[in-house]
Structure formats: structure tokens, C-alpha cells
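> need the 3D shape of this:
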Amino acid sequence: MKKVALDALDVRILSAVQQHGQISKYRLAELVNRSPTPCWLRLTKLKKAGLITGYRGLVAVDRIIDLTKVFLTVSLHAHKKSDFDRFEKRIQSIDEVVECCATGGGFDYILKVTTSSLSDFQTFVEQLLEEELGIDRYLIYVVTKEVKSTSLSLSQLMEIKSRSEI
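Take a look at the predicted model:
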């Protein structure tokens, strides 16, 4: 995938959007210390380049309902493309799976699963195994406390990138 070159203003705009979500052009201009119209035009260009994939509200779900969060590592029996495709297609359709990453090393996938209880998680795993998705082995890691959950700091990342190019 072709990388997009960003200047300092682009980074400030993207960082503001990352931190504040959808905001007015006047608030964005204030945050990045530029005039509203050119700032908004730059934001439009960044959107068209596909650098902003959406806007979300972060909801404190744990203040509404108790949830069980579990990390699940999965290894498949076979490692043909069709095996990976079948597993990934199924995982895409399961609401309880909030994240899934294919990995290299000891396991094929790491999933972040959220259910209403440990018992519901057990039912989820049993259903997954019954579907014969080619799961060879799996391990579970129950989350006892969330220590940190943030988005990547774009400003810090760009700073590191610029230092490495020197």
C-alpha cells in the first residue's frame, strides 16, 4: 500500500481529529492554530486520501453492565489459505469478537472476546469448536483488570519517524 506523505499541519489536524472526533471547522482551526477555511480544506484532502476511516464515541460500557473480557489464542490444524479464509470469515461475523489479529510465531490468531459472563464465554468457545473451523488448540487469558487502553499517538509516531530519517 502506498504511503501518504504528511507535513506537520497534517499531523496536527489528524491528531486533533483522533482526540476529539468530529468537530467544527472553527474548533479544529483553533486546535491546530490555523485559519478555518484552509484548515478545513486540508481535512477534506486527508479524508479523500483515506486517512480518516471513521468517527466513534468511546462509551464507558463497564459503567452500564459487567463484562467478561478474554484474550483467546488460536492455532489451526492446517495452514492452507482456505483454512485461514474460512476461520477469518467466520470470526468477522461474531459480535463477541471485538478484535482479531493474525500472528506469526506460536499461534495463528489472537482474539479479544467480550461476553456478559465467563459462562457465556465458555458457551462461545464450545460453539466455535462445534463449527469445525479447524481449531487445533487454544488458550484463554481472562482479563482481571484493564491497565491501559488508548489509541496510538500520531504526533509521537511522526516524531519517532522523523528522528529515524535523520
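
> all contacts plus neighbour counts: C-alpha atoms, from now on.
Fine.

> for this structure, which segments count as strands?
All strands of the chain, identified by DSSP state E, fall at 68-76, 97-102, 109-115, 135-142.

> closest to Thr37 out of those strands?
Of all those, strand 97-102 sits nearest to Thr37, with 37.2 Å by C-alpha to C-alpha.

> grab the nearest non-local neighbour of the residue with the largest distance to the centre of the chain.
Residue farthest from the centre of the chain, counting by C-alpha atoms, centre = their mean, is Ser35 at 32.0 Å. Nearest non-adjacent residue to Ser35, counting by C-alpha to C-alpha, 6 or more residues apart in numbering: Ala29, 5.6 Å away.

> surely the one you found touches Arg42?
No: using C-alpha atoms under 8 Å, Ala29 is not in contact with Arg42, being 10.7 Å away.

> alongside the first, I'd like the structure of this one:
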Amino acid sequence: MKTDCKLDRLDLRILIELQRRGRMTNVELADAVGLSASPCLTRVKRLEEAGFIAGYGALIRIEKLGDFQVVFTRITLANHRREDFVRFIEAVRDVDEIMECHHATGGYDFLLKFVTRNVSHYQSLMEGLLERNIGIEQYFSCVVIHSPVMRHPNLLETLVAAG
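So this is what the prediction gives:
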């Protein structure tokens, strides 16, 4: 993957449009950003190869499928050597129910977001992580009751305008 790609205003407009409507055709995208189809496709391929576009997918509203439990978990590790962090991260990468893992500040080391069938399922996952001896000293669970504001990370236009 090439990472030496420099973005210009057209590249940013392409990323913004794809973030808004990832299913648009290349012709629609080209029209939206003011390019012809061939140069637009070339730019999209370059952005993909450079890693700016990580993939394409559908945003699924899992609450429509049934009741699920979202749990945020703050984790503190017993030791803070580089290898302790690496061991922990490698272990949680294998847990499908962990949607996000953030190395954070604020009195703990990691913030994880789980999506599970229920609280019992979450608890069994945590017990499994503790049994794996991956350095967890303590953890605190925040069970989500309701999520009145949820946004998809379509902030690129706002972030670029602020910079």
C-alpha cells in the first residue's frame, strides 16, 4: 500500500462524496465532484491503493434484528511495558464482539465497545479474557441503556473545513 499520496481539493471532495453515498456509481461521483468518469476512477483507485479508502460496506441497524447489549468497558493493565500493550491488543483483536478498542488516557488504559446478545454473554466474554492472562488488572463495565444520539463517522467535510 502506497502512503506517499498527497491529497488535493478534488481528492477530498471525492472522499466526502463517497462517505456520504458509498453506493454511488463512478459516473455519479464524477459528476458530483466536477470530473469526467475516467480521471475520477483513476483518483478513486489511487485513494484506495494509498489506504485512504479502507473499504465499502452497509451500515446495519442491528436493533432492527433484535435485542442486543452494548457495553463500554474501561480496562487497566497490571503492567505498562510495550509488550504488555501488544499482548493485550493481539488478544482482543480475536474477539468478534469487540467493535472498538481505544488506547486512552484518564485513569485507565483501554476503552472497549462490545456488542453482545445480552449481559450474560458479555460477562462470559470478560471471564474468557481474564482467563487468558493478558494482563488485565481491573475492568469497569458501562452497560448502555439507550443511545439517543448515534452518528456515523461522516465528519470529513466538517473536519476538513475546520483545518
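
> Ala29 and Arg42 of the first structure: who's more crowded?
Taking other C-alpha atoms under 10 Å, Ala29 of the first structure and Arg42 do not tie; Ala29 has more neighbours (19 against 15).

> in contact with the alignment partner in the first structure of His102 of the second structure, which residues are there?
Structural alignment places His102 of the second structure opposite Cys101 in the first structure (criterion: TM-score structural alignment). By C-alpha atoms under 8 Å, 6 or more residues apart in numbering, the residues touching Cys101 of the first structure are Tyr109, Ile110, Leu111.

> mind running it again at 6 Å?
Applying C-alpha atoms under 6 Å, 6 or more residues apart in numbering to Cys101 of the first structure gives the contacts Tyr109, Ile110.

> ok, it to Arg34 of the first structure distance?
Between Cys101 of the first structure and Arg34 of the first structure the computed distance is 38 Å (C-alpha to C-alpha, to the nearest Å).

> also Lys45 of the first structure?
Applying C-alpha to C-alpha, the value for Lys45 of the first structure to Arg34 of the first structure is 16 Å.

> check Gln18 of the first structure too.
For Gln18 of the first structure relative to Arg34 of the first structure (C-alpha to C-alpha), the value is 18 Å.

> same check on Val97 of the first structure?
Applying C-alpha to C-alpha to Val97 of the first structure and Arg34 of the first structure gives a distance of 41 Å.

> contacts only, for the most centrally placed residue in the second structure.
The residue lying closest to the centre of the second structure (C-alpha atoms, centre = their mean) is Glu100, at 6.1 Å. By C-alpha under 6 Å, 6+ apart, the contact list for Glu100 of the second structure reads Leu112, Lys113.

> make it 8 Å
Leu111, Leu112, Lys113, Phe114.

> check Leu128 of the first structure too.
Counting by C-alpha under 8 Å, 6+ apart, there are no residues that Leu128 of the first structure touches.

> let's see that with 10 Å instead.
Phe87, Arg90, Ile91, Ile94, Gln122, Gly134, Ile135 (C-alpha atoms under 10 Å, 6 or more residues apart in numbering).

> can I get the buried part of these as one ChimeraX selection?
Buried members of the contacts of Leu128 of the first structure, defined by 16 or more other C-alpha atoms under 10 Å, are picked up in ChimeraX with:
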select :87,91,134,135
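
> ok, of the contacts of Leu128 of the first structure, which one's closest to Val11 of the first structure?
Ile91 (33.4 Å).

> between Val97 and Arg34 of the first structure, which one's more packed in?
Val97 (19 against 15).

> number of residues surrounding Thr37 of the first structure?
Around Thr37 of the first structure there are 12 other residues, counting by other C-alpha under 10 Å.

> name the nearest residue to it, sequence neighbours excluded.
Closest to Thr37 of the first structure by C-alpha to C-alpha, 6+ apart is Lys25, at 7.5 Å.

> any of the contacts of Glu100 of the second structure buried? List them.
Applying 16+ other C-alpha under 10 Å to these flags Leu111, Leu112, Lys113, Phe114 as buried.

> residue contacts, the second one?
Taking C-alpha under 10 Å, 6+ apart as the definition of contact, the neighbours of Leu112 of the second structure are 71-75, 92, 98-103, 141.

> now it: closest residue in space, sequence neighbours ignored.
Here the residue nearest Leu112 of the second structure, using C-alpha to C-alpha, 6+ apart, is Cys101, at 4.5 Å.

> separation between Ser141 of the second structure and Phe110 of the second structure?
12 Å.

> go on, Asp11 of the second structure?
Counting by C-alpha to C-alpha, the gap from Asp11 of the second structure to Phe110 of the second structure is 34 Å.
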